[in-house]
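Undergrad: predicted model follows, preceded by the sequence.
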Amino acid sequence: MSIYRFGKLVMAVGISALLAGCEKNALSSSEFQYITPQEAQVKVIFTSSYQANPGFHIKINDARVSGVLNFTSGNPTPFPGGGLQTGGGSTSDYLIVPARENKITIARPFVGTANDSVLLATSTNTFEAGKKYSLYFTDTAAKTTSLLVVDSLTAPDSGFVRYKFINLMPDLPGVDLYLGTLKVAENIPFKGVSPAFTIPTNNASTTWAIRSAGSATNLHTYASAASVATSNQRVMTVIARGYSTISAAADTRKRAVSLIYNQ
């Protein structure tokens, strides 16, 4: 399919953290290869939702690295890997890329080919050796924009889950994130990234909510035990996506929350 490889960076601290966790909470991942000192890792999350929900593929340096993807059941598909309220699987996989400048493009393919039909988005970024990145695309058409985020390489202590929050809603200047009644991120601007925070797996609530900054009204809620209670030592990114004015469940542009598996 491409010259790019799936990978996971394995470190002694990560191995000891896995051993400390309960077997039923073991993290799942695909078969991996070790990365070299000249390589980095990247995951691509295309949240630029279109009402028509077109199929798209991903290329790195003009080489196709994915099959045809789309918003599965109205949710974006991280590639590679997956998350909650997303398409994809239950793994935290990344692609291994050269530690240098790389161009990543999103395009609609000609049917049955690997050739581009309509370019939807492109981003050129420099990746440093040994680092793990997520590249997010948001907004649509001429306003499409990207955000490159460095992801954590370290799992939290047993009994905890580590998160960060990203606001990918173009029509809101700031978003608050709640877990139950606990405000875990405040007034995060568009394309802003919150400080990391940890939540115990025995937390009283597993319901996430997004609000316009300072508001007492939920724009959207998402409840999932897998986001907290059964995710011992996971590292995840919570994203607010879509447009605040769209709520119809069948519309891929709707306001929503997703969680991306990083580790």
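TA: Yep, it's here. Numbering: from 1, shown residues only.
Undergrad: every contact and neighbour count from this point should use C-alpha atoms.
TA: OK.
Undergrad: now do the SS call for Ser16.
TA: helix (DSSP: H, G, I helix; E, B strand; the rest coil).
Undergrad: who are the contact partners of it?
TA: Listed by C-alpha atoms under 8 Å, 6 or more residues apart in numbering, Ser16 has no contact partners.
Undergrad: give me that answer again for 10 Å
TA: By C-alpha atoms under 10 Å, 6 or more residues apart in numbering, Ser16 lies in contact with Ala155.
Undergrad: another structure for you, compare them:
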Amino acid sequence: MRILFLSIITCWALIQISGCKKNTYSETERTSPDGKALIKFGLFSMYPASTPLTIYRNDIKLSAAIASPYGYPGGGFNTGGNSYADYLAIDPGSIKFDIATVYPNINFIQRQIFDTTYNLGADKKYTILLADTAASTTSILLEDNFPASLDSGYALFRITNLIPNSGSLDFYKNDSLIAANVAYKATTNLIKLPASLADSFAIRSAGTPGGPAASALVFYRLATNTNKRIFTMVSRGYLNNTTPRNPTISLIINK
């Protein structure tokens, strides 16, 4: 979880402490408060119409009503929300999470959609991914056990298939296969890839021939500097569907 501290004090006031340059900033790496668990959510329950969902933790409201696709509290690319790697700090232990629709403007549950219980450890990070809809809603718990530092010139990607009717999928970066035969709800280990300022990511049915990204089942162009970043890449939606349930790729920012 990163917080950028921008210098708003002129350099002459800082000379006695250290040298400084105009228009620079520093980055400080923050870890979780001692004894807490850090969590974030990727909501990819793709309904035919926008359906705001509210997250509850042990029957206490944890989020506002948010519609998929959404990263909460930190977002990502091709999702709603921001583009930060934020997590929520909560008490560890056995935690029951509920997903529900609520009546507009009041905090009363209209319909219970899904619930699950996870045992979360102290001083650990997790990403919880949700997929499918209604009675078929499901979730995945991923422990975010990432390296403390990353090599410059590289990014790390963890890939999850959340398309319920897809079978297994192959994932490509540009024209190169990066993960093969990823089953529904399966997640790869971290994959180290060269960083860049723009890449095309694509998915194909497992075992089918490769080719230009534009000829794949889905392709998504990520136009951002990925250097020393960590992402959870998700295939989401449904094959042979139209917006907003069309199959596509989203990326949750983990670091």
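TA: Thanks, I have the structure now. The model shown is predicted, which means the values in this text are computed figures rather than measured ones.
Undergrad: please enumerate the helices of the stretch 1-150 of structure 1.
TA: Under the criterion DSSP state H, counting those that start in this stretch, the stretch 1-150 of structure 1 contains helices at 12-20.
Undergrad: what segments of the stretch 151-255 of structure 2 are strands?
TA: 154-161, 169-173, 176-182, 191-194, 199-205, 218-222, 230-236, 248-253 (DSSP state E, counting those that start in this stretch).
Undergrad: redo those as TSV? Include mean neighbour count.
TA: Formatted as TSV, the strands of the stretch 151-255 of structure 2 follow (neighbours: other C-alpha atoms under 10 Å):
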stretch	mean neighbour count
strand 154-161	22
strand 169-173	22
strand 176-182	17
strand 191-194	14
strand 199-205	22
strand 218-222	19
strand 230-236	24
strand 248-253	24
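Undergrad: of all the ones you listed, which lies closest to Gly74 of structure 2?
TA: Closest approach to Gly74 of structure 2 among these (C-alpha to C-alpha): strand 248-253, 7.2 Å.
Undergrad: could you point out the residues of structure 1 onto which that closest one aligns?
TA: On the basis of TM-score structural alignment, strand 248-253 of structure 2 is assigned to residues 256-261 in structure 1.
Undergrad: by how much does the matching stretch deviate from structure 2 on average?
TA: Superposed on structure 2, stretch 256-261 of structure 1 shows a mean distance of 0.4 Å to its aligned residues (mean C-alpha distance after the TM-score superposition for structure 1).
Undergrad: if we can go back for a sec, format the strands of the stretch 151-255 of structure 2 as TSV; extra columns: distance to Ile3 of structure 2.
TA: Below are the strands of the stretch 151-255 of structure 2 laid out as TSV (distance: least, C-alpha to C-alpha, whole Å):
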stretch	distance to Ile3 of structure 2
strand 154-161	19
strand 169-173	29
strand 176-182	31
strand 191-194	24
strand 199-205	26
strand 218-222	23
strand 230-236	16
strand 248-253	14
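Undergrad: show me the contacts for whatever residue of structure 1 lines up with Ile113 of structure 2.
TA: The pairwise alignment with structure 1 assigns Ile113 of structure 2 to Leu120, based on TM-score structural alignment. Residues counted as contacts of Leu120 of structure 1 (C-alpha under 10 Å, 6+ apart) are 46, 48, 56-57, 105-108, 137, 140-142, 144.
Undergrad: over to Gly237 of structure 2?
TA: 44-47, 68-69, 131-132, 162-166, 243-249.
Undergrad: apart from its chain neighbours, what residue comes closest to it?
TA: Leaving aside its sequence neighbours, Gly237 of structure 2 sits nearest to Pro247 (C-alpha to C-alpha, 6 or more residues apart in numbering; 4.4 Å).
Undergrad: hmm, that neighbour is touching Asn241, no?
TA: Yes: counting by C-alpha atoms under 10 Å, Pro247 of structure 2 touches Asn241, with 7.1 Å between them.
Undergrad: between the two, which one's more packed in?
TA: Neighbours per residue (other C-alpha atoms under 10 Å) separate Pro247 of structure 2 from Asn241, with Pro247 holding more: 23 against 11.
Undergrad: now, of the contacts of Gly237 of structure 2, which are buried?
TA: Among those, those buried by neighbour count (16 or more other C-alpha atoms under 10 Å) are 44-47, 68-69, 131-132, 162-164, 166, 244-249.
Undergrad: any idea what Arg64 of structure 1 aligns with in structure 2?
TA: That one, Arg64 of structure 1, aligns with Lys61 by TM-score structural alignment.
Undergrad: give the buried residues for the longest strand along structure 2.
TA: Looking across structure 2 with DSSP state E, the single longest strand is strand 109-120. By 16+ other C-alpha under 10 Å, the buried positions in strand 109-120 of structure 2 come out as Ile113, Phe114, Asp115, Leu120.
Undergrad: ok, stretch 36-49 of structure 1 next?
TA: Quick answer for stretch 36-49 of structure 1 (16+ other C-alpha under 10 Å): Glu39, Ala40, Gln41, Val42, Lys43, Val44, Ile45, Phe46, Thr47, Ser48, Ser49.
Undergrad: closest to Phe160 of structure 1 among those?
TA: Distances from Phe160 of structure 1 to those, taken by C-alpha to C-alpha, are shortest for Lys43, at 23.5 Å.
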